[in-house]
Each structure stands twice: as structure tokens, then as C-alpha cells.
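A.B. asks: Let's see this in three dimensions:
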Amino acid sequence: MAKSLSMSFLTDEGKKASITVNNVKEDLTDAEVKAAMGVIIAKNIFFSSGGDLKAIDSAHIIDKNKTSLSVK
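C.D. replies: This is a model prediction of the structure:
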């Protein structure tokens, strides 16, 4: 099962911007994600059409299940 981390930020224009990271580790904690999001904001390394990332909005781990079907 593949897991992705979706992190949502508020920009200086009050808009939302999201960053998604694929294949995150199984035991990822809230504290680790919050710390990573803080570093992303502090380092200002991502461009957003809504302006600089200024605040943490939310974060979600997304589980993706894949089921193969026998159609041949």
C-alpha cells in the first residue's frame, strides 16, 4: 500500500497551497510532519502563485490501495 503525505499551507495572500510527498514512511508522526512544515516555511524554498507560504493549515496521510483485475 503506497502512502502519500499532503501538506497544506496558507500563503501571505490568504490562499491555500499544497505539497504532496509520495512514499512516506509507515511510522510518520504528527510532530515530524509539523517540524518539516515549519522548516519548509522558514526556508521559503517553494514558489506559490498565491505568495510565500506563511502558516501551517493541515496535513493528511493518504493511503492508496491498488487491486489488480484479471481482464486478459
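A.B. asks: C-alpha from now on. contacts and neighbour counts both.
C.D. replies: Will do.
A.B. asks: Which parts of the chain are helices?
C.D. replies: Here the chain has its helices, by DSSP state H, at 30-43.
A.B. asks: could you pull out the strands for it?
C.D. replies: 2-11, 16-22, 53-64 (DSSP state E).
A.B. asks: can you list the ones you listed in TSV and add distance to K43?
C.D. replies: Formatted as TSV, the strands of the chain follow (distance: least, Cα to Cα, whole Å):
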stretch	distance to K43
strand 2-11	14
strand 16-22	15
strand 53-64	10
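A.B. asks: just those strands: most buried one?
C.D. replies: Greatest average neighbour count among those goes to strand 2-11 (a mean of 18), per mean count of other Cα atoms under 10 Å.
A.B. asks: Now show me the structure for the sequence below, then we'll compare the two:
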Amino acid sequence: MAKTLKLKFSNEAGKNVSINIPNISDSVTSDQVKTLSSDIISKGIFTSTGGTLKKVVSANLLETSTTDLLQ
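C.D. replies: Sure thing, here's the model as predicted:
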């Protein structure tokens, strides 16, 4: 199953912004996610129409599976 890390931040305007990172490692840890999230905010790696990202709202690991119905 494919795994995606979904990070949700709030920006300067108070709106939520989501960033999806596909094909994340099975062995990713919460400490690694905390470090990544902090780096994204402190280094200003991403911005949004509502300004810079200010705070982590949530982080989720999503698993998806695909079933072919027609080939």
C-alpha cells in the first residue's frame, strides 16, 4: 500500500493549509515528522495565499490501496 504524509498548518491569515508528501517511508517516526514540520515553518520553505505558515495543526499518515476494476 502506498503511504502519504499529510501535514496541516495554519498560516498568517488563520487558514489551514495542507501539504501531502507521497511515497513516505514505512519507518517514518513522529520525531522525524516534528523536525520536518518545524523546519518547514522556521525556514519558510512553503508560503500560501494567506501568508507564511505559522503553526502545525496536524500530521497524518494515509494508506491507500488501488483495486483495478477494468484492464
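A.B. asks: circling back: among the strands of structure 1, which comes closest to N44 of structure 1?
C.D. replies: The minimum distance between N44 of structure 1 and those falls on strand 53-64, with 7.0 Å, by Cα to Cα.
A.B. asks: By how much does the closest one deviate from structure 2 on average?
C.D. replies: Average distance, strand 53-64 of structure 1 versus aligned residues of structure 2 after superposition (mean Cα distance after the TM-score superposition for structure 1): 0.5 Å.
A.B. asks: quick one: that strand to strand 16-22, angle?
C.D. replies: 40 degrees (axes from the mean of the first three to the mean of the last three Cα atoms, to 10 degrees).
A.B. asks: Identify all contacting residues around strand 53-64 of structure 1.
C.D. replies: Residues outside strand 53-64 of structure 1 that contact it (Cα atoms under 8 Å, 6 or more residues apart in numbering) are 1-12, 16-17, 33, 37-38, 41, 44, 46.
A.B. asks: what about it, distance to the chain center?
C.D. replies: 4 Å (Cα atoms, centre = their mean, to the nearest Å).
A.B. asks: Out of the strands of structure 1, the one nearest K72 of structure 1 is which?
C.D. replies: Evaluated with Cα to Cα, the strands of structure 1 place strand 53-64 nearest to K72 of structure 1, the distance being 23.7 Å.
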